[in-house]
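> Structure of the sequence below:
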Amino acid sequence: MSAYSPEWLSLREPADAAARAPQLLEPLRDYLTDDDEVVIRDLGCGTGSLGRWLAARLPGTQHWILHDHDTDLLAHAVAGLPRTTLDGSPVDVVTEQRDVTALRAADLDGTSLVTASALLDLLTKDEVTALAGAIVEAGCAALLMLSVVGRVELAPDDPLDDEITAAFNAHQRRITGGRRLLGPAALDVAATAFGRLGATVLRADSAWRLGPDQAELQGRWLEGWVGAAVEQVPDLLPAADVYLQRRLEMAAAGELYAVIDHGDLLVLPPSLEVAA
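Modelled structure (predicted):
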C-alpha cells in the first residue's frame, strides 16, 4: 500500500485525528477571531484529513485552498471536507495543483492560516526555511501537524527494535532526487526557523497510540516501517523478515502496543504574544 494512496490515508486518519494536539486550537481561535472569513491553505492535503479534523473545530466562515500534486487526492479532499464550521458558518473549498515548496509570501497574500500534516519531515532544510520565511513575511499563522520525531516504543519490546528504528530514521534523512530530507529533525528545524524570524512558536506532542483494536493499522505501519529500514540498511535482512513476521503475528493476535511519536507546531505572527 503506497504511503500516499487513498486507502492508506483513510486507514491512518482515525489515528491521526486522535493524535493531533487539541491544546493548540485555543490560541489559534483567539488569533482568528477578528477575521470575517478565514482563508486556510492546506499544503500537501492528501485526502483532506486535516481539513476534516480542523474545519469543524474553528468558528466563522472558512475558505479552504487545498494544495497537492495528485489530482485524485484533491478530488477525495474536496468531497470529504465539512460544509459547516464550529458555529454553523459555511465552508467553501477550491484546489490548486502545485509544488508547495515553491510557495512564497506573494502566493500567501490574503491567507489567514497555512496548514500541513505529515509534511515537514519530507522537506529539506532549505525548503522548510523558505516556507517559514514566506509564512512570516505574509503575516499569517501556521498549524503544522504530525511531523515524525524518530521515537517508537513497542510493547512487548524486542532486541531488534532499536536497530530497526535507527535504520528507519536514517531512511527518513536520506538523499532522494538530490534532496536531503529532514526526517526526524524537521520539527526542530522548523521551530528554529520560525523563532529566528520573531514568530511565536508553540509545540505539542502528537503521538500515535495504537492498541490491539487497531491491528490492521499496526500491520500496515509495521510493513512500511520495517520495509524502509531494510531499504536503507540491506544487511538487516534476513533478521528483519523474521522480526516483521513475529511482529505481524503479535498484531493479529491483539498482543501488540505501539507508540509512534510525532510533534505539532502552531506558529503565530511576530506581532502577537501568546502564553504557552
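
> contacts, neighbours, all on C-alpha from now
Will do.

> Flag every buried residue along the longest helix anywhere in the chain.
Assignment by DSSP state H gives helix 215-232 as the longest helix of the chain. Residues 215, 217-223, 225-230, 232 are the ones in helix 215-232 that count as buried (16 or more other CA atoms under 10 Å).

> one more to put side by side:
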Amino acid sequence: MVEQNGTEPDGAEEFDGDWLDLREPFDAAARDPGLAERLMQHVDEKARPCFLDLGAGTGSLTRWLGHFVARPHRWILADADAELMSRAFDTMMDAAEDVGWKATWPQKKALLVHSPQGAWRIEGILTNLADAPAGLPLDSVDVVTCSALCDLVSERWLIRLAAALARRKLPFYAALNVSGRERFTPPLPGDALVARGFLRDQRRDKGFSGIALGPEAPAVIARVFAAHGYKVHRAPSPWIVRRQSREMAYELALGHAEAALRHERRGAAQIRAWAEARGGQADDGQLAVRVEHQDLLCLP
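This is a model prediction of the structure:
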C-alpha cells in the first residue's frame, strides 16, 4: 500500500498529526471550490484520473478534493513522514465510515473507498520531497496537487517541479499558500513585533533547496508556471477563525509567538507577554484570527 522511495530531508519542516487534524475543517472551509471545479473540467476527458498529492500529510486535500471528481479515480499520496502516512489511511477509513461508505484493502496494496459515484483508489509513497521531482511517479499521473506546501519550498525547488510538469503537460493545483499578514482581533501592542518575527521565520530555509517562499509563494508560482505557457488561475482562500474556535485561535497565537521568538531575541519579553495575553483571549472566546491564503490552478 505504501512504497518507500527515500527518507525525510534534514531540516525539513515537521507537522504534528493532531495539528493537521485541528486545521482540516478550516482548510476545507477556506479552499476555493471554483478552482476545484475548473480543474475537474480540465480532466473531464479522463475516465479514471490519477492525482498525485505532494506533502499529503493526513490526506486532508484528498478528502476534500475527491468529492469534486464524481467518478472512479486514483490518488497517490506522497510524503516523507511514515507516521502521517499511516494516519492518513486510518483517517480515510474513518471518514468513509462516517458517511456510510465502505472501505476495503484488496491484497493490502491500496485502500479502496467505495463512494456512490465510484471507488477512490488510494496509494502512498514515502519519498524525500526535497529531491522532487526525483522520486515522483509523474509519468503515471494526470494531475499534481498540494496544499499548504509551496510557501515552505524555495524558488529553485519550484522551478525544478514546474519544468518536470511542463514536459508532461500536467496541471498543477496548489491550495492554501500564505499570501499576507495574519490579523489577530482585537489588536495588541505586540502585534507588529510578532508579525515581523513570524515573517522572518516563514522565509527561512525549511529543507527545500533554499529560502522558503513564504507569502511570496502565490506570485512565484504564477510567474514560474506562466513562463512555461501555463494559464494560471488564482483565488483567495483565507482562514477565518472565529472567536468560538478557541483551540484553533490558541494554537495560532502560540505558533506565531514561538516562531517570532526564534528571530526577535531582543523582544522576547514582549513576545512572551503577547502570547500569554492572546492565550487568555483564546481561552475566553475573545480572540479571532484571519490568515490570508491563495489557491492557484496552473493549466497547461
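
> coming back round to it: which secondary structure elements does the helix or strand immediately after the longest helix of the first structure in the chain sit against?
Downstream of helix 215-232 of the first structure, the next assigned helix or strand under DSSP states H and E is helix 239-252. With contacts defined as 3 or more CA pairs under 8 Å, 6 or more residues apart in numbering; DSSP states H and E, helix 239-252 of the first structure has these neighbours: helix 215-232.

> Please tell me which residues of the second structure the helix it packs on aligns onto.
Mapped onto the second structure using TM-score structural alignment, helix 215-232 of the first structure covers residues 246-263.

> what does that stretch rub up against?
For stretch 246-263 of the second structure, contacts defined as CA atoms under 8 Å, 6 or more residues apart in numbering pick out 22-23, 193-201, 241-243, 267-268, 271-272, 274-275, 278-279, 282-285, 287-289.

> For the second structure, which segments count as helices?
Secondary structure of the second structure by DSSP H: the helices cover 17-30, 33-42, 60-69, 82-98, 155-168, 191-202, 217-226, 246-261, 268-283.

> re the thing from before, with the second structure overlaid, report how far the longest helix of the first structure is off on average.
Its aligned residues in the second structure lie a mean 0.8 Å from helix 215-232 of the first structure after superposition (mean CA distance after the TM-score superposition for the first structure).

> Okay, angle between that helix and helix 161-172 too, please.
70 degrees (axes from the mean of the first three to the mean of the last three CA atoms, to 10 degrees).

> In the second structure, spot the strand with the most residues.
strand 118-126 (DSSP state E).

> Can you check which part of the first structure it sits on?
Residues 89-97 of the first structure are matched to strand 118-126 of the second structure when aligned by TM-score structural alignment.

> now stretch 143-156 of the second structure
Stretch 143-156 of the second structure maps onto residues 113-126 of the first structure, going by TM-score structural alignment.

> Tell me the span between the first and last residue of the matching stretch.
Using CA to CA, to the nearest Å, the span of stretch 113-126 of the first structure from its first residue to its last is 21 Å.

> And for stretch 40-47 of the second structure?
12 Å.

> Would you mind listing the buried residues in that stretch?
40, 43.

> contact partners of that stretch?
49, 68-69, 72, 142, 299.

> now do stretch 87-99 of the second structure
17, 57-59, 63, 102-103, 111, 113.

> and residue 235 of the second structure, which of the helices of the second structure is closest to it?
With CA to CA as the criterion, residue 235 of the second structure lies closest to helix 33-42 of those, at 7.4 Å.

> tally of neighbours for the alignment partner in the first structure of residue 73 of the second structure?
Using TM-score structural alignment, the partner of residue 73 of the second structure in the first structure is residue 62. Using other CA atoms under 10 Å, the number of residues around residue 62 of the first structure comes to 23.

> can I assume residue 62 of the first structure is in contact with residue 85?
Yes: with contact defined as CA atoms under 8 Å, residue 62 of the first structure and residue 85 form a contacting pair (7.4 Å).

> list the residues that contact both of those two?
By CA under 8 Å, 6+ apart, the residues touching both residue 62 of the first structure and residue 85 are 55, 91.

> if we can go back for a sec, list only buried entries from the contacts of stretch 246-263 of the second structure.
Looks like the contacts of stretch 246-263 of the second structure have 23, 193-195, 197-201, 241-243, 268, 271-272, 274-275, 278-279, 282-283, 285, 287-289 buried, using 16+ other CA under 10 Å.

> follow-up on the earlier one: so which of the helices of the second structure gets nearest residue 127 of the second structure?
Evaluated over those, closeness to residue 127 of the second structure peaks at helix 82-98, with 9.5 Å, by CA to CA.

> And the closest one, what's buried?
Neighbour-count burial for helix 82-98 of the second structure [16+ other CA under 10 Å]: 82, 84-85, 88-89, 91-93, 96.

> same for the longest strand anywhere in the first structure, what does it pack against?
Counting by DSSP E, the longest strand found in the first structure is strand 141-155. Applying 3+ CA pairs under 8 Å, 6+ apart, one finds that strand 141-155 of the first structure contacts strand 113-117, helix 161-172, helix 186-196, strand 257-268.

> what's the matching range in the second structure for the last one?
For strand 257-268 of the first structure, the aligned range in the second structure is residues 288-299, judged by TM-score structural alignment.

> Which residues are in contact with residue 255 of the first structure?
Counting by CA under 8 Å, 6+ apart, residue 255 of the first structure touches residue 212.

> Distance of it relative to residue 129 of the first structure?
Counting by CA to CA, the gap from residue 255 of the first structure to residue 129 of the first structure is 42 Å.
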